[in-house]
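Chemist: okay, here's the prediction I keep looking at, along with the sequence it came from:
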Amino acid sequence: MSTAAHQAFFDRTHSDDLIAFLGTSPSPYHAVASAAERLEKAGFRQVAETDAWDDAPGGRYLIRGGALMAWYLPEGVGPETPFRVVGTHTDSPNLRVKPVPDTGSAGWRQVAVEIYGGVPLNTWLDRDLGLSGRLVLKDGTARLVQLDEPLLRVPQLAIHLDRSVNDGMKLDRQRHLTPIWGLGPVDEGSLISYVAERAGLAAEDVAGWDLMTHDVQPASYLGRDRELLAAPRLDNLLSVHAATAALAAVASGPDAADLPYVPVLAAFDHEETGSESDTGAQSPLLGNVLDRTIHARGGNAEDRARALAGTVCLSSDMGHAVHPNYVERHEPGHHPVPNGGPILKVNVNNRYATDGVGRAVFAAACEKAGVPWQSFVSNNAVACGTTIGPITAARLGIRTVDCGIAALSMHSARELCGAEDPYLLASAIKAFLEG
């Protein structure tokens, strides 16, 4: 297909906005701020967990660290009204700055980092890295910081010094992943002083930090027909962006007042490390939000039980496209491809939460949206990953469906997907939230 024909087939507005979202979201803290900005434009207002909540119709959201919960209350919904929840996560595998960051060797200044999540280590070699995250001040407030410039680099050993590198690279996670950022002796306190100065703060006012590296190369379209999207953090900011766009569209739509469900976005942190935190899917955060919205509408335990019995959660996370160079690693009868629409993820050992009834819910949403969809299941000889889906299903006792889009290079510093799929996913999520 020619470039002109392809562009005529696909409106890139959604993917263009995804590229902008990825650029402003190098950390989970930035991702929730970027999503909140989009929700504010759609009429949502921020609420505090420490305040009492009311039952007035409209959109609300709360931020806790790197997690965001958002929901829309239609007019006149009773406390027993079920929810339609889209679950996502804001974190991505990367290299994160240690508590004592300044280190070095042999005349090089370096930054001590810890590996976060399941990282293909070689993808972080020889990349220009920036820093992002948050600085926490002595008064407990936090300041976001985003340094989109080549500050750090993890240099690979030259092939002249390791002639066997192409026979299989072995990287020591402690010794070989320490980035350089200059020359000279180790200068204790220099990294945080530098970051604080760039944020307009005094180093002595900084009491803590949550800083991480990110590839400064921006997201971009790829291929002859620009039908692919190459970008960092597609897993899982693509789903966060799609769900945010879908919720904003539902809340702004002509039928918002008459929705049969309460639509909810749950964007958790720390999925890549097991979700065990106060902002992860294993925390009571989502359950508390649902309970409090029921209570604000005058509900009791009976109303809660009725509401959750009719609730469905769509867990949206990235999945695997068939890899042309490793076809044998995939299940022979299930070869999801980019731009083929969202994928329904199934695993009978409950690594994904989808069952037959959930499949029907997902298929109905895709049909309503006019969106094609595909099925994904792992090769029996290859271990299957997991998501927040089974956690959410088990913790809240609600029906949960796992979906996503097909991609290559998952967890790499830079991933690859179809340029059409983000819009197709968002369209399916919108239809799901509308019921």
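Modeler: Thanks, I have the structure now.
Chemist: from here on, just use CA atoms for contacts and neighbour counts.
Modeler: OK.
Chemist: residue boundaries of the helices in the stretch 251-400 of the chain?
Modeler: Ranges of helices in the stretch 251-400 of the chain, per DSSP state H, counting those that start in this stretch, are 285-296, 301-309, 356-369, 388-396.
Chemist: wait, residue 54 touches residue 294, no?
Modeler: No: Residue 54 is beyond contact range of residue 294, at 10.1 Å (criterion: Cα atoms under 8 Å).
Chemist: that older thread, including mean neighbour count and distance to residue 412, could the helices of the stretch 251-400 of the chain go into JSON lines?
Modeler: Formatted as JSON lines, those follow (neighbours: other Cα atoms under 10 Å; distance: least, Cα to Cα, whole Å):
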{"stretch": "helix 285-296", "mean neighbour count": "19", "distance to residue 412": "29"}
{"stretch": "helix 301-309", "mean neighbour count": "17", "distance to residue 412": "37"}
{"stretch": "helix 356-369", "mean neighbour count": "17", "distance to residue 412": "28"}
{"stretch": "helix 388-396", "mean neighbour count": "20", "distance to residue 412": "20"}
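Chemist: redo these as JSON lines? Include distance to residue 160.
Modeler: What follows is the helices of the stretch 251-400 of the chain, written out as JSON lines (distance: least, Cα to Cα, whole Å):
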{"stretch": "helix 285-296", "distance to residue 160": "52"}
{"stretch": "helix 301-309", "distance to residue 160": "62"}
{"stretch": "helix 356-369", "distance to residue 160": "53"}
{"stretch": "helix 388-396", "distance to residue 160": "44"}
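Chemist: what about versus this one:
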Amino acid sequence: MRERTNQGLIDFLKASPSPFHATHSIARQLDAAGFRRLDERDAWHLEAGQRYYATRNDSSIIAFRVGRRKLLDAGIRLVGAHTDSPCLRVKPQPELQRQGFLQLGVEVYGGALLAPWFDRDLSLAGRVTFRRDGKVESQLIDFRDPIACIPNLAIHLNREANQGWAINAQNELPPILAQVPGEERADFRALLAEQLSLEHGLVADAVLDYELSFYDTQSAAVIGLNRDFIAGARLDNLLSCYAGLQALLTADDEESCMLVCTDHEEVGSCSACGADGPFLEQVLARLIPDGEERVRVTQRSLLISADNAHGVHPNYADKHDGNHGPKLNAGPVIKVNSNQRYATSSETAGFFRQLCLENEVPVQSFVVRSDLGCGSTIGPITASRLGVRTLDIGVPTFAMHSIRELAGSHDLSHLLKVLGAFFACRELG
């Protein structure tokens, strides 16, 4: 069972090199499970016992089951995660031709660890907007093959590299794609038009714009002497998206359940499709049109914000509070911060601890060292917008925001089990 669950995650990561692809991958599984796609431009007619989903910007998705129990009696069980990860995004006019090489200018998206991007086999994926037969259309593309690399400077030419080297994102991160002979000028948009033709059989009159990310082509894998770990890109936070999706797919139709996977968390969530935007509020308004009833249902509901946590690294154990060092493969982590960087309260933490106890799922806690700053999640953002009781949890991870992260191979099953129990839980406290 654990091996099948981990392989499902690996397949999901491979199919999801960008937030657009992650949303498409989730939608495809929802379609196969009989969920009905809703268009935000149409009127919605929602029925108890039915399953629905809606997307926004092709990079955020909200899926839900309308339970047979009345919302005013039962509330809604919400799980939130995010589809984006730190990466390198291609600039609008990216072509660089230096020393006979074609490179692309990139912008750093989110708080990426930059050093691991060097010497990796990179590909490119995302969304392309183009004109065809006089109409503007968009399509997802994925080159799949390794088409680029950011080679390190040899140690002979940079003797201080191992003493700490500040990476200049403007000058040192443009990936190399090819050698260009003579004075020939490269046209990146022509390359995208060719990819549209190869991948989708589309003949574009002109490529108008794009949102494209470089990614590591090395597949995620279960590794370690005893296969204790999962290594891969975008574990933060596609692991949580995948666990929430599988829990929703296996939930019954008794309780109302919702999975919220939004874009732009890594850059603050402030967008039309981010957690600090109106997407979730507008979906809830259409599910519960009456304003007073919606407030009453919200106060009977609970949100679990699932976003990876920092496991205690054996080489850097002093970066953790001595009493709050989450271990890999020891279960999901309740994240607490008195300054509301996490939205956990004693009541929501208590509810989750009891849920884990009842379902024999190990559980841990994390508080950042008092002399270090604390990251945040969609939890406080969603809680402040909706007024919903919220809990922040996550699977412990090493190398968060690296091009290749590491998690425990048992923890996905732990998370999936407790989220499944949450969606089935009759009383939310």
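Modeler: Received the coordinates, thanks. Bear in mind that the values here come from a model prediction, so they are computed numbers and not experimental data.
Chemist: the equivalent of residue 296 of the second structure over in the first structure - nearest residue in space that isn't next to it in sequence?
Modeler: Here residue 296 of the second structure is matched to residue 306 in the first structure, going by TM-score structural alignment. The shortest distance from residue 306 of the first structure to any non-neighbouring residue, by Cα to Cα, 6 or more residues apart in numbering, is to residue 80 (5.6 Å).
Chemist: in three-state terms, label that neighbour for me.
Modeler: State at residue 80 of the first structure, reduced to three classes by DSSP: H, G, I helix; E, B strand; the rest coil: coil.
Chemist: those strands in the stretch 201-350 of the second structure, which residues are they?
Modeler: Using DSSP state E, counting those that start in this stretch, the strands of the stretch 201-350 of the second structure run over 206-216, 221-223, 229-232, 256-262, 302-306, 309-310, 333-335.
Chemist: same list (those) but as TSV, adding distance to residue 194 of the second structure and mean neighbour count.
Modeler: Output for these, formatted as TSV (distance: least, Cα to Cα, whole Å; neighbours: other Cα atoms under 10 Å):
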stretch	distance to residue 194 of the second structure	mean neighbour count
strand 206-216	10	21
strand 221-223	32	17
strand 229-232	29	23
strand 256-262	30	27
strand 302-306	39	26
strand 309-310	41	24
strand 333-335	46	27
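Chemist: closest to residue 115 of the second structure out of these?
Modeler: Among those, the nearest to residue 115 of the second structure by Cα to Cα is strand 206-216 (13.3 Å).
Chemist: just checking, what packs against the closest one?
Modeler: strand 87-98, strand 122-132, helix 188-200 (3 or more Cα pairs under 8 Å, 6 or more residues apart in numbering; DSSP states H and E).
Chemist: please identify the deepest-packed of the ones you listed.
Modeler: The highest mean neighbour count among these, using mean count of other Cα atoms under 10 Å, belongs to strand 122-132: a mean of 20.
Chemist: which residue, other than its chain neighbours, is closest to residue 289 of the first structure?
Modeler: Per Cα to Cα, 6+ apart, closest to residue 289 of the first structure is residue 69, 7.7 Å.
Chemist: an error on my part: the question was meant for residue 300 of the first structure.
Modeler: Nearest to residue 300 of the first structure is residue 294, by Cα to Cα, 6+ apart, at 7.6 Å.
Chemist: whichever residue in the first structure pairs up with residue 324 of the second structure and residue 374 of the first structure, how far apart?
Modeler: For residue 324 of the second structure, the aligned position in the first structure is occupied by residue 334, per TM-score structural alignment. Going from residue 334 of the first structure to residue 374 of the first structure by Cα to Cα, to the nearest Å gives 8 Å.
Chemist: same question, residue 421 of the first structure
Modeler: Distance, residue 421 of the first structure to residue 374 of the first structure, using Cα to Cα: 12 Å.
Chemist: so residue 126 of the first structure touches residue 156, yeah?
Modeler: Yes: using Cα under 8 Å, residue 126 of the first structure makes contact with residue 156 at a distance of 6.2 Å.
Chemist: in the second structure, what sits opposite residue 361 of the first structure in the alignment?
Modeler: Using TM-score structural alignment, residue 361 of the first structure lines up with residue 351 in the second structure.
Chemist: whoops, residue 46 of the first structure was the one
Modeler: Using TM-score structural alignment, residue 46 of the first structure lines up with residue 37 in the second structure.
Chemist: helix, strand, or coil at the closest residue to its match other than its chain neighbours?
Modeler: Of all residues not flanking residue 37 of the second structure in the chain, residue 53 sits nearest, at 5.1 Å (Cα to Cα, 6+ apart). State at residue 53 of the second structure, reduced to three classes by three-state DSSP: strand.
Chemist: give the contact list for the residue opposite residue 53 of the second structure in the first structure once aligned.
Modeler: Aligned by TM-score structural alignment, residue 53 of the second structure pairs with residue 61 of the first structure. Residue 61 of the first structure makes contacts with 36, 44, 45, 46, 47, 68, 69, 70, 71, as judged by Cα atoms under 8 Å, 6 or more residues apart in numbering.
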